[in-house]
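> Would you be able to build a 3D model of this:
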Amino acid sequence: MPTVENFSAWLRDYAAVVHDNAGLLTDLDSAIGDADHGSNMDRGMTAIVALLDANTFDTADALFKKVGMTLVSTVGGASGPLYGTFFLRFGAALQGVDPIGAPALGAALRAGVDGVLARGKADLDDKTMYDALAPALAAYDAATGDGIGPALAAAASAAAAGRDRVTPLVARKGRASYLGERSADHQDPGATSVTLLLESAAATLS
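Take a look at the predicted model:
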């Protein structure tokens, strides 16, 4: 069952993954967006590592509240508010929960995704990060009985499948939607960074 230390390890791992994939994320965003998703996410997660280096957190909700606020203030574009809201809601759902079992972690993921929905107002097939988050959440819930490790692995696989499923589609939300038909057959950068987030969670929280 994940502890604050495990969650910190997840964030550090995700920061490293984002740094390693910053070029890919920016290349994807250059095709259908502002060409800054990789640099923005890298800057935000670098700030999270600095936050972890400088502070000790006693509870998961305290950790993720600070993480969310930091991302909102350091990540440009839509990504800061969306990822910041995800982590703020994720942490709030874990307040007072100890130990954190598979159902509680699933409830926190759902709270985070609901936060993204409330802020981004996207639907399935709009070709956004939600197209990776929604199937990931469903897969996690279906596998909750198997424990956190298998549930997160199922979520990560479903996120990747969701990312790939909407790649051929025309974007209906966000900067990419301005391109109309030209946004088809381009992989969505937000769905890609969300998939990396869940793959990192599966690797570190299992």
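
> hey, let's count contacts and neighbours off CA atoms from now on
Noted.

> so who does Pro116 touch?
Small correction: residue 116 is Val, not Pro. 82-83, 85-86, 130 (CA atoms under 8 Å, 6 or more residues apart in numbering).

> now it, what's its secondary structure?
helix (DSSP: H, G, I helix; E, B strand; the rest coil).

> what does the one 10 residues further on give?
Under three-state DSSP, the three-state class of Asp126 is coil.

> Over to Ala143?
Ala143 ends up helix, using three-state DSSP.

> what do you get for Val72?
helix.

> pretty sure Ala9 contacts Thr204?
Yes: with contact defined as CA atoms under 8 Å, Ala9 counts as touching Thr204 (6.7 Å).

> Count residues in the vicinity of Gly180, would you?
12 (other CA atoms under 10 Å).

> if I read this right, it contacts Val170, doesn't it?
Yes: counting by CA under 8 Å, Gly180 touches Val170, with 6.4 Å between them.

> and the longest helix along the chain, how far from the chain's centre?
Across the chain, the helix with the greatest residue count (assigned by DSSP state H) is helix 4-32. How far helix 4-32 lies from its chain's middle: 10 Å, per CA atoms, centre = their mean, to the nearest Å.

> other SSEs contacting it?
Secondary-structure packing of helix 4-32 (3 or more CA pairs under 8 Å, 6 or more residues apart in numbering; DSSP states H and E): helix 37-54, helix 60-74, helix 189-204.

> The structure of the following sequence is requested for comparison with the preceding one:
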Amino acid sequence: MAVDVVDITALQRWLRTFAASVAEQRDHLTALDAAIGDADHGANMHRGMTAVVDALATASSDDPAALLKQTGMTLVKSVGGASGPLYGTLFLRMAPATGGATTLDAETFAKALRAGLEGVVARGKAELGDKTMVDALAPALDALDAALGGGESLAAGLRAASAAADEGRDATIPLVARKGRASYLGERSAGHQDPGATSAALLVAAAADAVAEQDDPS
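Predicted coordinates for the structure are as follows:
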């Protein structure tokens, strides 16, 4: 039976899974950033998520909002470049959207993710098509909302969201960057996959994996 709630354990599993994915893809993220940025996205995200996982030892045992806020603040403090403020804002905006609940139903979790995306958009002034992490996150959350609206489970919705995030990530390749350091390259930024969209797709995939594991602990 599908478990359509996200509790503190699932949130911690999400963060640990994302951290592991970032560690595994660190060199790939750096190579992508070397082509159109500062060549530090992999190292920055790895440092930040390592700090997030270390901070889980002192996280509240049953307060999702506190955990999300702690995660956001940790990323702002420990991640350099634009990634720290953007990923930090995502989690900081998610926190109050939980409404103080100790377990988040599917709709509340989707609402919190949407609040996080809105924070990223406001902070980075980026829109869909600007060749940023928004290009992975926006279609992912649209797919999640559509799945939940159609009666799908949270696990199924997040799988659809992950597939949409991957498509959005790949769709950044031909785009000309309009935001961030990549925008300085102008037309030369086309033909390169955006590192921010790539790490954002890992974030969505980690959420799908965390909830799938909750549904089937075996």
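
> now what about the TM-score between them?
The TM-score (TM-score structural alignment, normalised by the length of the first structure) is 0.97; 206 aligned residues with a CA RMSD of 1.0 Å.

> one step back: possible to save the helices and strands packed on helix 4-32 of the first structure as CSV with distance to Ala142 of the first structure and mean neighbour count?
As requested, these are exported to CSV (distance: least, CA to CA, whole Å; neighbours: other CA atoms under 10 Å):
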stretch, distance to Ala142 of the first structure, mean neighbour count
helix 37-54, 30, 20
helix 60-74, 24, 21
helix 189-204, 15, 23
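
> Is it possible to get CSV of the ones you listed that adds distance to Ala108 of the first structure?
CSV is the format used below for those (distance: least, CA to CA, whole Å):
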stretch, distance to Ala108 of the first structure
helix 37-54, 20
helix 60-74, 10
helix 189-204, 13
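
> rewinding a little: so the longest helix of the first structure matches what in the second structure?
Aligned by TM-score structural alignment, helix 4-32 of the first structure falls on residues 8-36 of the second structure.

> List the buried residues for that stretch?
8, 10-23, 25-33, 35-36 (16 or more other CA atoms under 10 Å).

> just stretch 134-146 of the second structure next, same as before
134-145.

> can you check stretch 161-174 of the second structure too?
Here stretch 161-174 of the second structure shows 161-173 as buried, counting by 16+ other CA under 10 Å.

> List just the nearest of those residues to Val204 of the second structure.
Nearest to Val204 of the second structure among those, counting by CA to CA, is Ser162 at 5.4 Å.

> Counterpart of the closest one over in the first structure?
Checking TM-score structural alignment: Ser162 of the second structure goes with Ala156.

> which helices and strands does the helix or strand containing that match pack with?
If you go by DSSP states H and E, Ala156 of the first structure is part of helix 148-166. When contacts are defined as 3+ CA pairs under 8 Å, 6+ apart, helix 148-166 of the first structure packs onto helix 102-120, helix 130-143, helix 189-204.

> for those, which one sits closest to Lys66 of the first structure?
helix 102-120 (14.7 Å).

> what stretch of the second structure does the closest one fall on?
Taking TM-score structural alignment, helix 102-120 of the first structure hits residues 106-124 over in the second structure.

> ok, back up a step: using CSV, please lay out the buried residues of stretch 134-146 of the second structure together with distance to Gly42 of the second structure.
Shown next, in CSV, are those (distance: CA to CA, whole Å):
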residue, distance to Gly42 of the second structure
Val134, 18
Asp135, 18
Ala136, 17
Leu137, 18
Ala138, 22
Pro139, 23
Ala140, 22
Leu141, 24
Asp142, 27
Ala143, 27
Leu144, 27
Asp145, 30
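
> would you turn the helices and strands packed on helix 148-166 of the first structure into TSV with distance to Met41 of the first structure?
Listed next are those as TSV, based on distance: least, CA to CA, whole Å:
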stretch	distance to Met41 of the first structure
helix 102-120	16
helix 130-143	17
helix 189-204	9
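
> Good, wrapping up.
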